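Peer 1: coords please:
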Amino acid sequence: MAGKLSEQIDLITLDCQIGELKQRISSLKERMATMTSQRYETRNQSVLLGTMQEVLRDLHLLRLEMLAVPGSEDVYPAPGFQPDGRIDMIPAARLQEAHLAARRDPVAA
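Peer 2: So this is what the prediction gives:
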């Protein structure tokens, strides 16, 4: 009985962590959009966003394992997977940065 309660508490804690990470990812995406519109470089933020998305995928996998979903051991979402259904901003941000770099230094393009 105590083991079952402990598992439920762990699952609730994990769900809270997933929710908080999703909020942080959303805030970072908004910040990156603002930075891009103001023509600031977002390379470091893109790296951070990619890392946060990888952690989010791993937390979702851990959750599946904790729930003992059959076949979840071999499931690993694709790199572009967005559990909240949003578009991954990293490729768009890199394209924007390349465009801005080409405008600054036309010889390098």
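Peer 1: only C-alpha atoms for contact and neighbour calcs from this point on.
Peer 2: Noted.
Peer 1: how far is stretch 65-74 from where the chain is centred?
Peer 2: Mean-position distance between stretch 65-74 and its chain equals 21 Å (C-alpha atoms, centre = their mean, to the nearest Å).
Peer 1: ok, residues contacting it?
Peer 2: Outside stretch 65-74, the residues that touch it by C-alpha atoms under 8 Å, 6 or more residues apart in numbering are 7, 11, 61, 64.
Peer 1: what's the PyMOL line that selects buried ones from the residues you listed?
Peer 2: The PyMOL selection below is limited to those of these classed as buried (16 or more other C-alpha atoms under 10 Å):
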select buried, resi 11+61+64
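Peer 1: and which of the contacts of stretch 65-74 is nearest to residue 96?
Peer 2: Nearest to residue 96 among the contacts of stretch 65-74 is residue 61, at 31.9 Å by C-alpha to C-alpha.
Peer 1: which is the next helix or strand following the strand or helix carrying the closest one?
Peer 2: For residue 61, the host element (DSSP states H and E) is helix 43-66. Toward the C-terminus, helix 43-66 is succeeded by helix 90-104 as the next helix or strand (DSSP H and E).
Peer 1: one more, for comparison:
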Amino acid sequence: MTEKLGEQTDLITLDRQIDELNQRISSLKERMAAMASQKYETTNQSILLTTMQEVLKDLHLLRLEILGVSGSRHDYPEAAYQSDAHRDMIPAMRRKEEQLGAR
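Peer 2: Model (predicted):
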């Protein structure tokens, strides 16, 4: 009985975190749209958005695991996944930032 109560508490907490992350993603998308309309660079924000979407996917998978449902990669839209090209971009951005910081 206490195990079920613990799972319910975990689900409630997880649902709150998912809602909060969804709100933050929405806010970031709005901010990026405003930045793009003003012709500002949004590369760093794009990386952050992709990372947040990955975390959201993981939270959904965790939720499914707690519920005892086997989730798969196909349960979520592809936009929530980081492409290999984008994943490779993160180390390249770090190297560029390190080079700029060394000047």
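Peer 1: angle of the helix holding residue 61 of structure 1 against helix 90-104?
Peer 2: Angle, helix 43-66 of structure 1 to helix 90-104, by axes from the mean of the first three to the mean of the last three C-alpha atoms, to 10 degrees: 170 degrees.
Peer 1: which of the contacts of stretch 65-74 of structure 1 lies closest to residue 1 of structure 1?
Peer 2: residue 7 (10.0 Å).
Peer 1: need the nearest residue in space to that closest one, chain neighbours excluded.
Peer 2: Excluding its sequence neighbours, the residue lying closest to residue 7 of structure 1 (C-alpha to C-alpha, 6 or more residues apart in numbering) is residue 66, at 7.9 Å.
Peer 1: can you say which helix or strand has residue 39 of structure 1 in it?
Peer 2: Going by DSSP H and E, residue 39 of structure 1 is not in any helix or strand.
Peer 1: if I look at it, how far off is residue 97 of structure 1?
Peer 2: 8 Å (C-alpha to C-alpha, to the nearest Å).
Peer 1: who's more crowded, the two?
Peer 2: Per other C-alpha atoms under 10 Å, whichever of residue 39 of structure 1 and residue 97 has more neighbours is residue 97, with 18 against 12.
Peer 1: average offset of the longest helix along structure 1 relative to structure 2?
Peer 2: For structure 1, the helix that runs over the most residues, judged by DSSP state H, is helix 2-37. Once fitted to structure 2, helix 2-37 of structure 1 is off its aligned match by 0.3 Å on average (mean C-alpha distance after the TM-score superposition for structure 1).
Peer 1: what is the neighbour count of the residue nearest to residue 7 of structure 1?
Peer 2: 15.
Peer 1: go on, residue 84 of structure 2?
Peer 2: By other C-alpha under 10 Å, 8 other residues sit near residue 84 of structure 2.
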